[in-house]
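Q: sequence unknown, structure follows:
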């Protein structure tokens, strides 16, 4: 689809509407470059408010909390030409519907790779070494002193780590796992080049089922697509060892959360570290109550450096698009 100038007015008058608060330095730069409307209170917009913003903007800058479907795009009107998503994941946006309506979508890939991989290792350590339990005991003044058999966790060295999704983040996790002495296995839509496999010392499994049965830890690093929805369903979770640990920093929809909760409660799976959830911020109370689970509020990419770099990518995509060229991080339906 050819890209032409989005407006006849100067770039500085391009109307950009941002749905959530961004780092101050990014908001200031956007306000310098464009006619920018910022979010004053960081409140999640309602459906009607999102549609109103889409009607008024040349460029909308949403985040993962803003779900925009085909019906909303039908209501947007002719002005909106670019949705410059603040984030890499675009499963909250109907990319196909946008393409059909001449609305381009860009994202911010590669920015939070290292930050998210760090969080994967943090969750693995937190679950396997029972760090939250120890913290709660200390903060609650319940610690009675050291004992040879108290707070026993497991050593990471020698454990079999399975990585589901071996893109940028999966490979960054593999590099960290090697340092800790873990054995890396992976399942991916396409096998990696042999040189990359050798560099990561990673073993490819064509069969996800076979890999799940052999690993001690599974790290979910796959995007949410129709093909990955409940990829870890009840049947596949039952293939795992009772001593296994599930880590998810990708998208909650990849796991059947109800099945995972049941198995954690009955001891069929030893533990889980979750930074994302199937139903957003609505956490299953039974999952929240489990002592063998570490839950985080979507913190995988939450570093100052990462958030600023995400904003810089958004600005760059808007500037290039305003000059009549495709945004560098254009998202196409065929990429999903």
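A: Perfect, I can see it now. What you see is a predicted model, and the numbers here were worked out from it, not measured in a lab.
Q: from here on, contacts and neighbour counts on C-alpha atoms
A: Will do.
Q: now do the helices in this protein.
A: Taking DSSP state H, the helices of the chain run over residues 24-33, 47-56, 70-75, 95-100, 113-128, 131-139, 168-179, 194-200, 208-214, 234-237, 257-266, 285-288, 304-322.
Q: which of the residues in stretch 140-149 are buried?
A: For stretch 140-149, the neighbour count (16 or more other Cα atoms under 10 Å) marks no residue as buried.
Q: next up, a second structure to put side by side with the first:
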């Protein structure tokens, strides 16, 4: 018999097709679907397929006594209780590396869009305002002092791209790395030494609101924040207050605290660029992610080593 899998959110067509080819799939995209799936097949479900921003709720995991593996379509695993997974012997996998380039590309793209007013310029043309006058001046990107919070795979990819712009790079990480960039032990110290702060760290209980009012104040009225990590790392209320009061120069955000709901206040600022958590959203990368999710599930059920285990 084919293993039974609980799919907790919509996934790419390629991944959903791959799951359907291999497994008996039960959908649990909302509370009603999950209750129905658990009532029908909870005792038989052996795997969960999910996304990084969804993970697996504790009550769902508890209702799956035969759960063996949680396969995440994404790099983040902060929505999975890893300690409980270890206790139960449940494997957890993600899709690192394959999305590094796209996320790093978008981080730099967001910075350029913000500094060079690409969104405002597009609107200026589309709304027919150009004949009445030019758009105001933007700010230069090249040569900026850029700080990166989290110098893992993605953070390092961002740093290498920014080097091509002549950026002076500093970083904050759990520990120093063997890189030619200035190291700061705290986000506050990093913010005080840069004009651009890019958030690329993993989300966890320890990093929740690590970008707080004090960090934003250190970044200052000419500084900008770019976030391609997780919304939970930034205190959105403090960010909105800093933007409203002119204590921060701008922000470019791909992630938010309560996705897909974005505070209306953020939408009102002309010095803010917003994208819908799309950093890895290219056809090539989403296919590679799908392939890796399926490879992890195939390996697990074949008794082979997992390609990208977290736990």
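A: Good, I have the coordinates. Predicted model only: the values in this text are computed from it and were never measured.
Q: let me have the helices of structure 1 in CSV, adding distance to residue 153 of structure 1 and mean neighbour count as columns.
A: As requested, the helices of structure 1 are exported to CSV (distance: least, Cα to Cα, whole Å; neighbours: other Cα atoms under 10 Å):
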stretch, distance to residue 153 of structure 1, mean neighbour count
helix 24-33, 41, 15
helix 47-56, 46, 18
helix 70-75, 48, 15
helix 95-100, 44, 18
helix 113-128, 6, 21
helix 131-139, 9, 14
helix 168-179, 18, 20
helix 194-200, 26, 13
helix 208-214, 20, 19
helix 234-237, 22, 17
helix 257-266, 17, 18
helix 285-288, 21, 14
helix 304-322, 32, 20
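Q: ok, residue 234 of structure 2 touching residue 213?
A: No: at 9.3 Å, residue 234 of structure 2 does not count as touching residue 213 under the criterion of Cα atoms under 8 Å.
Q: what is in contact with the two at once?
A: Residues touching both residue 234 of structure 2 and residue 213 by Cα atoms under 8 Å, 6 or more residues apart in numbering: none at all.
Q: give me the nearest residue to the aligned residue in structure 2 for residue 182 of structure 1, chain neighbours excluded.
A: Using TM-score structural alignment as the criterion, residue 182 of structure 1 maps onto residue 167 of structure 2. Leaving aside its chain neighbours, residue 167 of structure 2 sits nearest to residue 143 (4.4 Å; criterion: Cα to Cα, 6 or more residues apart in numbering).
Q: what distance do you get for the equivalent of the one you found over in structure 1 to residue 240 of structure 1?
A: Aligned counterpart of residue 143 of structure 2 in structure 1: residue 158 (TM-score structural alignment). Residue 158 of structure 1 is 17 Å from residue 240 of structure 1, where distance means Cα to Cα, to the nearest Å.
Q: tell me which of those two has more neighbours.
A: Using other Cα atoms under 10 Å as the criterion, residue 158 of structure 1 and residue 240 rank with residue 240 on top: 24 against 13.
Q: isn't the more buried one up against residue 215?
A: Yes: shown here, residue 240 of structure 1 and residue 215 form a contact pair, counting by Cα under 8 Å, at 7.4 Å.
Q: right, and the residue nearest to residue 167 of structure 2 touches residue 165 too?
A: Yes: between residue 143 of structure 2 and residue 165 there is a contact under Cα under 8 Å: 6.2 Å.
Q: show me what residue 120 of structure 1 lines up with in structure 2.
A: By TM-score structural alignment, residue 120 of structure 1 lines up with residue 107.
Q: contacts only, for that match.
A: 158, 198, 226-228, 279.
Q: tell me how many other residues crowd whichever residue in structure 2 pairs up with residue 19 of structure 1.
A: Using TM-score structural alignment, the partner of residue 19 of structure 1 in structure 2 is residue 8. Per other Cα under 10 Å, the neighbour tally for residue 8 of structure 2 reads 23.
Q: let me see the contact set for residue 8 of structure 2.
A: Residue 8 of structure 2 neighbours (Cα under 8 Å, 6+ apart): 27-30, 34, 48-51, 54, 56.
Q: apply 6 Å and report the result again.
A: 28-29, 50 (Cα atoms under 6 Å, 6 or more residues apart in numbering).
Q: shouldn't the match of residue 182 of structure 1 be in contact with residue 144?
A: Yes: between residue 167 of structure 2 and residue 144 there is a contact under Cα atoms under 6 Å: 4.9 Å.
Q: could you check how far residue 299 of structure 1 is from residue 276 of structure 1?
A: Counting by Cα to Cα, the gap from residue 299 of structure 1 to residue 276 of structure 1 is 9 Å.
Q: same check on residue 232 of structure 1?
A: Distance, residue 232 of structure 1 to residue 276 of structure 1, by Cα to Cα: 14 Å.
Q: residue 26 of structure 1 too?
A: From residue 26 of structure 1 to residue 276 of structure 1 the distance is 25 Å (Cα to Cα).
Q: nearest the geometric middle of structure 2, what residue?
A: Compute the mean C-alpha point of structure 2, and by Cα atoms, centre = their mean the closest residue is residue 229, 3.8 Å away.
Q: and it, what pairs with it in structure 1?
A: In structure 1, residue 229 of structure 2 lands on residue 250 (TM-score structural alignment).
Q: next one: residue 182 of structure 2
A: Residue 182 of structure 2 maps onto residue 203 in structure 1, with residues paired by TM-score structural alignment.
Q: excluding chain neighbours, what is closest to that match?
A: Distances taken as Cα to Cα, 6+ apart put residue 185 closest to residue 203 of structure 1, at 4.6 Å, once the chain neighbours are dropped.
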